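Engineer: All I have is the shape, not the residue letters:
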């Protein structure tokens, strides 16, 4: 709640269009037009990404999540914050329709149940679990996500990792045929997205 209030406070205290500016009016208007066009492009790309990321969910849930994410984008003007809101916010994903894996950097115990939730949303009965004999200290979130990516590949799924600059790891499972299109859409929306080899190399 405090985080959301801080974001809104920043937006409300930023200089508005009606405040004095030292730049000529024509330049201000051109800058605002360019910014608005850029935001529109990012919003459209975010919608494409969201459509692919939730393609396996029911129509009603897809529409609800899409609407919630676009409202968040309009609020914050930032695709990563809109995505975070869908992952963590009250109007975001629900148990039984899980699609964003989100684990604090040290919460490796969260990986297994979230993968089970995502698998269920795809109609997959198989379950991933940590390999036997792996020490607790070696059960890190990055290691678990990379294992899950290997487990999911024969099921026709690929994992994409979304880096929003926080100490929480975010990832989605997506149909392999849609993975590159989703990655490109997310990049166009201004998000940082890694495929698992890149993610694994970054956390080696």
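Structural biologist: Right, received. Where do you want to start? Please read these numbers as outputs of a predicted model, since none were measured by experiment.

Engineer: drop to CA atoms for contacts and neighbour counts, all remaining ones
Structural biologist: Will do.

Engineer: Residue 188 contacts residue 47, doesn't it?
Structural biologist: No: using CA atoms under 8 Å, residue 188 is not in contact with residue 47, being 10.8 Å away.

Engineer: burial count for residue 51?
Structural biologist: Per other CA atoms under 10 Å, the neighbour tally for residue 51 reads 17.

Engineer: list the contacts for it?
Structural biologist: Neighbouring residues of residue 51 by CA atoms under 8 Å, 6 or more residues apart in numbering: 62, 66.

Engineer: Could you measure from it over to residue 62?
Structural biologist: 7 Å (CA to CA, to the nearest Å).

Engineer: Strands of the protein, start to end?
Structural biologist: Using DSSP state E, the strands of the chain run over 100-104, 157-163, 168-175, 192-195.

Engineer: helices or strands up against the second one?
Structural biologist: Based on contacts counted as 3 or more CA pairs under 8 Å, 6 or more residues apart in numbering; DSSP states H and E, the elements that strand 157-163 packs against are helix 141-152, strand 168-175, helix 176-188, strand 192-195, helix 196-202.

Engineer: Quick check: which of these is buried the most?
Structural biologist: strand 168-175 (a mean of 21; mean count of other CA atoms under 10 Å).

Engineer: can you list contacts of it?
Structural biologist: Strand 168-175 has contacts (CA under 8 Å, 6+ apart) with 52-53, 99-105, 118, 141-142, 156-163.

Engineer: so where's the longest helix in this protein?
Structural biologist: When the chain is parsed with DSSP state H, its longest helix is helix 25-53.

Engineer: one more structure, for comparison:
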């Protein structure tokens, strides 16, 4: 099946977590501190979407379904959307956009700084996600889009510091990332050339 037949499926898949979070919030099921839970859920799904984006090439090759590759961009854009919502929820619901709180958080808390760096690393990827940008930038586009790796790594570090109980989720995220990196290394230049 050609890629174009697969394109539309990725968008509703990426929207499912947001729909679930919205239903949980509407039903008052986000626990005693709904604002904090909302921020955490949006951040968690950001990381899941980033890893899903990185998984598409290996999945397409291993499952012999080339059309899956088209979802890299879809899940990458969803990841950026979830990260933006994570930031907006944090700044709005937890800090109320108070400049003094924002300034303090952004300068004195290492996990916030790491999270901001991950978010900033995703901006150039989102802004150059179009086919036109890819054609215009040529090989530079491939190099630029390798920023996803430091972004995911920073996201995992941020998540591990924010996590309140145990490190089980962090170990899963790190394991998936290491497997994907190992796969990429073992498959050499063919993987790098998207």
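Structural biologist: Great, that's in hand. Note that the structure is a prediction, hence the values are computed from the model and not measured.

Engineer: Superposing both, give me the TM-score.
Structural biologist: After superposition, the two chains reach a TM-score of 0.28 (TM-score structural alignment, normalised by the length of the second structure), with 96 aligned residues with a CA RMSD of 5.6 Å.

Engineer: And the helices in the second structure, which stretches?
Structural biologist: 3-26, 34-63, 71-89, 99-108, 110-127, 131-137, 139-144, 148-162, 168-186, 188-192.

Engineer: export the ones you listed to TSV and tack on mean neighbour count?
Structural biologist: Putting the helices of the second structure into TSV (neighbours: other CA atoms under 10 Å) gives the following:
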stretch	mean neighbour count
helix 3-26	14
helix 34-63	19
helix 71-89	22
helix 99-108	12
helix 110-127	18
helix 131-137	12
helix 139-144	13
helix 148-162	20
helix 168-186	15
helix 188-192	11
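
Engineer: residues touching residue 110 of the first structure, list them.
Structural biologist: If you count contacts by CA under 8 Å, 6+ apart, residue 110 of the first structure has them with residue 103.

Engineer: how does it look with 10 Å?
Structural biologist: By CA atoms under 10 Å, 6 or more residues apart in numbering, the residues touching residue 110 of the first structure are 101-104, 141, 144.

Engineer: So it versus residue 104 of the first structure, what's the distance?
Structural biologist: For residue 110 of the first structure relative to residue 104 of the first structure (CA to CA), the value is 8 Å.

Engineer: any common contacting residues for those two?
Structural biologist: residue 141.

Engineer: Thought residue 116 was touching residue 155 of the second structure, still the case?
Structural biologist: Yes: counting by CA atoms under 10 Å, residue 155 of the second structure touches residue 116, with 9.2 Å between them.

Engineer: so who does residue 180 of the first structure touch?
Structural biologist: Applying CA under 10 Å, 6+ apart to residue 180 of the first structure gives the contacts 158, 160, 174, 186, 195.

Engineer: between those residues, which is closest to residue 71 of the first structure?
Structural biologist: The nearest member of these to residue 71 of the first structure, counting by CA to CA, is residue 186 at 17.0 Å.

Engineer: re earlier: name the residues contacting each of residue 188 and residue 47 of the first structure.
Structural biologist: Common neighbours of residue 188 of the first structure and residue 47 are listed as 41, 79 (criterion: CA under 10 Å, 6+ apart).

Engineer: OK, contacts around residue 194 of the first structure?
Structural biologist: Residue 194 of the first structure sits next to 159-163, 171, 183, 187, 200, 202 when contact means CA under 10 Å, 6+ apart.

Engineer: hmm, try it at 6 Å
Structural biologist: Counting by CA atoms under 6 Å, 6 or more residues apart in numbering, residue 194 of the first structure touches 160-161.

Engineer: any idea how far it lies from residue 4 of the first structure?
Structural biologist: To residue 4 of the first structure, residue 194 of the first structure is 27 Å away according to CA to CA.

Engineer: returning to that earlier point: please pick the buried ones from the contacts of strand 168-175 of the first structure.
Structural biologist: Buried members of the contacts of strand 168-175 of the first structure, scored by 16 or more other CA atoms under 10 Å, are 52-53, 99-103, 118, 141-142, 157-163.

Engineer: re the thing from before, of all the strands of the first structure, which lies closest to residue 40 of the first structure?
Structural biologist: Proximity to residue 40 of the first structure (CA to CA) singles out strand 192-195 among those, at 18.3 Å.

Engineer: that older thread, could you export the contacts of residue 110 of the first structure as JSON lines, including distance to residue 42 of the first structure?
Structural biologist: Listed next are these as JSON lines, based on distance: CA to CA, whole Å:
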{"residue": "101", "distance to residue 42 of the first structure": "23"}
{"residue": "102", "distance to residue 42 of the first structure": "23"}
{"residue": "103", "distance to residue 42 of the first structure": "26"}
{"residue": "104", "distance to residue 42 of the first structure": "27"}
{"residue": "141", "distance to residue 42 of the first structure": "30"}
{"residue": "144", "distance to residue 42 of the first structure": "31"}
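
Engineer: For residue 25 of the first structure, give its distance to residue 31 of the first structure.
Structural biologist: Remark: distance between residue 25 of the first structure and residue 31 of the first structure (CA to CA) = 10 Å.

Engineer: Mind listing the shared neighbours of the two?
Structural biologist: Overlap of the contact sets of residue 25 of the first structure and residue 31 (by CA under 6 Å, 6+ apart) is empty.

Engineer: Columns distance to residue 73 of the first structure on top of the strands of the first structure, output as a markdown table?
Structural biologist: A markdown table is the format used below for the strands of the first structure (distance: least, CA to CA, whole Å):
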| stretch | distance to residue 73 of the first structure |
| --- | --- |
| strand 100-104 | 17 |
| strand 157-163 | 16 |
| strand 168-175 | 18 |
| strand 192-195 | 16 |
